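Trainee: sequence first, predicted coordinates after that:
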Amino acid sequence: MSAHELAEPCPYVSTDDDATDAALLPAEQKLPALLVVDRDGRLYAAVAGSQLIGRLLPSYALADPLFASGSDDWDLHEAPERLTGLTVAELLPRHRVRPPTVGPDASVTHIAALMARTHSPLVAVVESAGDQARLVGAVMATRLMERLIGGT
């Protein structure tokens, strides 16, 4: 089985898109990460759901776990406001993470090893045509686990 056969269509956002709309995408689509393309449509970054959650929390909750553990959730209603007016580019961590990528012919073993080495919940499948690379989809860890354990 190849990456092309395992890949699922994966929605993505552009660096210029609205951060609030982009942050909702993983929740709505049950995605482990948000794939981001640049203005030219090239794969730019992957943002894990945990990183998106971190952007929604007040800074004290991240800085002081003890304080956060004793805190009630009174200010979580402000979470969406933390993204208001931001673009996806502004939402990205300072050190963006490029998702691991494979070509459409990559084997299950290759994908599994890459996913394990990079601790990534997905591997992007890209198809090269000259100097352009087109996002075909992504192999999600859940689909790969089905293949490895379920034998499908």
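Mentor: Ah, there it is. Note that this is a predicted model, so its numbers are computed, not measured.

Trainee: could you use CA atoms for every contact and neighbour count after this?
Mentor: OK.

Trainee: ok, and the closest non-adjacent residue to the residue most central in space within the chain?
Mentor: The residue lying closest to the centre of the chain (Cα atoms, centre = their mean) is residue 33, at 2.2 Å. Of all residues not flanking residue 33 in the chain, residue 48 sits nearest, at 4.2 Å (Cα to Cα, 6 or more residues apart in numbering).

Trainee: look at that neighbour and say how many residues are nearby.
Mentor: Using other Cα atoms under 10 Å, residue 48 has 19 neighbouring residues.

Trainee: take this one as well and set it beside the first:
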Amino acid sequence: MRAEDLDEKFPVVKIDSAALDAVRLLAEHRLNGLVVVTDTSETPFAVLPASQVVRFIVPGYVQDDPGLASVVTESMADHAAEKLSGKTIRDMLPKQRQHIPVADADDTIIEVAEVMARLRSPLVAVVKDGKLHGVITASRLLAAALKE
């Protein structure tokens, strides 16, 4: 089985899209992450794991001292996502460019799994002829591996 046989259509966001829109997309569709493309192409620019987005709703002082999480009031916690107001996807990506979890459409399941494992990504973008063809999630990859 090849990557293109396993991939599926998946929500994609542009790098300068509103961060809150991405959070809504992640939450509403219960996604593990999103593929980020540049505004001018369908070429994957990055993968934004949901865990990275969650990090942005945790106040910096709590990240510095996790023990402070217990002193954050419910009313403060209820408004945590508001921190993302006015921010873009670009603002949530690491400043240092990281490897993009990408597989070619003709890669095998093992090749896709290797990329996913090495880059610790919940999903891999599949490209064909330089364009995004689809996405393979970790759960979809595992299901396919169990069938073989």
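Mentor: Perfect, thanks for sending it. Just so we're clear, the structure is a prediction, and the values are computed from it rather than from any experiment.

Trainee: TM-score for these two?
Mentor: In this superposition the chains share a TM-score of 0.89, using TM-score structural alignment, normalised by the length of the second structure; 147 aligned residues with a Cα RMSD of 1.7 Å.

Trainee: so the counterpart of the residue nearest to residue 33 of the first structure in the second structure versus residue 75 of the second structure, what's the distance?
Mentor: In the second structure, residue 48 of the first structure lines up with residue 49, judged by TM-score structural alignment. Between residue 49 of the second structure and residue 75 of the second structure the computed distance is 26 Å (Cα to Cα, to the nearest Å).

Trainee: and residue 43 of the second structure, by the same measure?
Mentor: Look at residue 43 of the second structure and residue 75 of the second structure: by Cα to Cα, they are 40 Å apart.

Trainee: rewinding a little: wait, the residue nearest to residue 33 of the first structure sits on residue 27?
Mentor: No: at 11.6 Å, residue 48 of the first structure does not count as touching residue 27 under the criterion of Cα atoms under 8 Å.

Trainee: looking at the second structure, where would I find the counterpart of stretch 78-91 of the first structure?
Mentor: Aligning stretch 78-91 of the first structure against the second structure (TM-score structural alignment) gives residues 79-92.

Trainee: which residues are contacting that stretch?
Mentor: Contacts with stretch 79-92 of the second structure, where a contact means Cα atoms under 8 Å, 6 or more residues apart in numbering, come from 14-20, 22, 36, 52-53, 56-58.

Trainee: can you list these in JSON lines and add secondary structure, neighbour count and distance to residue 141 of the second structure?
Mentor: Listed next are the contacts of stretch 79-92 of the second structure as JSON lines, based on DSSP: H, G, I helix; E, B strand; the rest coil; neighbours: other Cα atoms under 10 Å; distance: Cα to Cα, whole Å:
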{"residue": "14", "secondary structure": "strand", "neighbour count": "21", "distance to residue 141 of the second structure": "25"}
{"residue": "15", "secondary structure": "coil", "neighbour count": "22", "distance to residue 141 of the second structure": "26"}
{"residue": "16", "secondary structure": "coil", "neighbour count": "15", "distance to residue 141 of the second structure": "29"}
{"residue": "17", "secondary structure": "coil", "neighbour count": "16", "distance to residue 141 of the second structure": "28"}
{"residue": "18", "secondary structure": "strand", "neighbour count": "18", "distance to residue 141 of the second structure": "30"}
{"residue": "19", "secondary structure": "helix", "neighbour count": "23", "distance to residue 141 of the second structure": "28"}
{"residue": "20", "secondary structure": "helix", "neighbour count": "19", "distance to residue 141 of the second structure": "29"}
{"residue": "22", "secondary structure": "helix", "neighbour count": "22", "distance to residue 141 of the second structure": "24"}
{"residue": "36", "secondary structure": "strand", "neighbour count": "25", "distance to residue 141 of the second structure": "20"}
{"residue": "52", "secondary structure": "helix", "neighbour count": "14", "distance to residue 141 of the second structure": "21"}
{"residue": "53", "secondary structure": "helix", "neighbour count": "21", "distance to residue 141 of the second structure": "23"}
{"residue": "56", "secondary structure": "helix", "neighbour count": "16", "distance to residue 141 of the second structure": "28"}
{"residue": "57", "secondary structure": "helix", "neighbour count": "15", "distance to residue 141 of the second structure": "29"}
{"residue": "58", "secondary structure": "coil", "neighbour count": "17", "distance to residue 141 of the second structure": "31"}
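
Trainee: hmm, which two among those are most spread apart?
Mentor: 14 and 58 (23.7 Å; Cα to Cα).
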